[in-house]
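> sequence and predicted structure are below.
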Amino acid sequence: MTNPARQGPYFCGIDAAMDVVSGKWKSLILWELHENGTRRFAELRRGLPGVSEKMLVQHLREMEEDGLVHRKVHAVVPPKVEYSLTEHGVSLNTALESLAQWGRERIDRIGAERVRAA
């Protein structure tokens, strides 16, 4: 099921990339899977404080559709589902690293400006 809010066709690469990582949690899901490897749903949820179950499910489904996340279902009782990054997910995470570095270098300033503006 494709999310109707998603765009395409795109007019440039940044447009397509931003559509794939849009939403507060997708880049954080990428980071969590990159830092900790394969995770079960509950482990992902614990690693992302503040994410709702509904939002995590939605983002994981979209990321699976986009080929960023692999969902592996083990045929056991109780059901066991694991999530990991695909090759595309790893490459996107690598591309986002320079943006993360930019944020780390300016995190204090960004926070202070947001406080002043409030």
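Cool, the structure landed. All of these numbers come straight from a predicted model, not from anything done at the bench.
> every contact and neighbour count from this point should use C-alpha atoms.
OK.
> so how far is residue 93 from the residue nearest the centre of the chain?
Centroid-nearest residue in the chain: residue 26, 2.1 Å away (criterion: Cα atoms, centre = their mean). According to Cα to Cα, to the nearest Å, residue 26 stands 10 Å off from residue 93.
> ok, now residue 49?
20 Å.
> these two: who's more crowded?
Shown here are residue 49 and residue 93; by other Cα atoms under 10 Å, residue 93 has more neighbours (21 against 8).
> helix or strand for the more buried one, which one?
helix 87-117 (DSSP states H and E).
> picking up where we left off before, so the residue nearest to the centre of the chain sits against residue 58, correct?
No. Using Cα atoms under 8 Å, residue 26 is not in contact with residue 58; the gap is 10.0 Å.
> ok, and here's another one to check against it:
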Amino acid sequence: MENTMVFEEPMTAEKCSGHLSSVEDAIYVIGGKWKLKIIIALHENGNIRFNELQRIVAGISARVLSNELKDLELNGFVKRVVHAEQMPVVVEYISTDYSRTLKPVIMALSEWGRKHKKNIREDLF
């Protein structure tokens, strides 16, 4: 397997720095243990209440889920919908159109992860 990236034109230090900065920004927004798991759960389940989301994202505490949802909402990936007309008040979380722009990234990461796991197993056994 070849580990080189092919660019259309030579990589300058300035372009390299720009790419690194962009990747750093992306990782800052969606990085960490839980954010992509939450985004994927919302994509797959549609409108979902907090407790149900916590059950789906196994292992996450209520406090961490709350903080991650606030962060995802600030960055435009999640919308919090409050149904105040119901008693008790119902709060649902939904993924935004903007969060769906991550689908190609998630699919590429999934494919890469599958290949990586296969390579590791082949190297070990």
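Right, received. Where do you want to start? Quick caveat: nothing in here was measured; it's all calculated off a predicted structure.
> what's the TM-score for these two chains?
Overlay of the two chains. TM-score (TM-score structural alignment, normalised by the length of the first structure): 0.78; 104 aligned residues with a Cα RMSD of 2.1 Å.
> once you drop chain neighbours, what's closest to the counterpart of residue 35 of the second structure in the first structure?
When the first structure is aligned by TM-score structural alignment, residue 35 of the second structure is paired with residue 26. Once flanking residues are discounted, residue 26 of the first structure sits nearest to residue 59: 6.3 Å by Cα to Cα, 6 or more residues apart in numbering.
> any idea what the one you found aligns with in the second structure?
In the second structure, residue 59 of the first structure lands on residue 68 (TM-score structural alignment).
> wait, its match touches residue 36, no?
No. Using Cα under 8 Å as the test, residue 68 of the second structure is too far from residue 36 to be in contact (10.2 Å).
> what's the helix or strand for the residue lying closest to residue 53 of the first structure once chain neighbours are set aside?
With Cα to Cα, 6+ apart as the criterion, residue 53 of the first structure has its nearest non-adjacent residue at 7.4 Å, and that residue is residue 45. When elements are assigned from DSSP H and E, residue 45 of the first structure belongs to helix 41-47.
> average gap between that helix and the second structure?
Taking mean Cα distance after the TM-score superposition for the first structure, the mean distance separating helix 41-47 of the first structure from the aligned residues in the second structure is 0.6 Å.
> which residues are in contact with the counterpart of residue 78 of the second structure in the first structure?
Using TM-score structural alignment as the criterion, residue 78 of the second structure maps onto residue 69 of the first structure. Going by Cα atoms under 8 Å, 6 or more residues apart in numbering, residue 69 of the first structure touches 60, 63, 83-86, 89.
> export those to TSV and tack on distance to residue 18 of the first structure and neighbour count?
Output for the contacts of residue 69 of the first structure, formatted as TSV (distance: Cα to Cα, whole Å; neighbours: other Cα atoms under 10 Å):
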residue	distance to residue 18 of the first structure	neighbour count
60	16	21
63	13	21
83	22	20
84	21	23
85	18	26
86	18	15
89	14	22
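> now, these that are in strands?
Judged by DSSP state E, the subset of those located in strands is 83-85.
> residue 106 of the second structure and residue 57 of the second structure, how far apart?
From residue 106 of the second structure to residue 57 of the second structure the distance is 16 Å (Cα to Cα).
> I should have written residue 28 of the second structure there, sorry.
Distance, residue 28 of the second structure to residue 57 of the second structure, by Cα to Cα: 20 Å.
> if you count what's nearby, which of these two comes out ahead?
A count of neighbours by other Cα under 10 Å puts residue 57 above the other of residue 28 of the second structure and residue 57, at 16 against 10.
> quick one: list the elements packing against the helix holding residue 93 of the first structure.
helix 26-36 (3 or more Cα pairs under 8 Å, 6 or more residues apart in numbering; DSSP states H and E).
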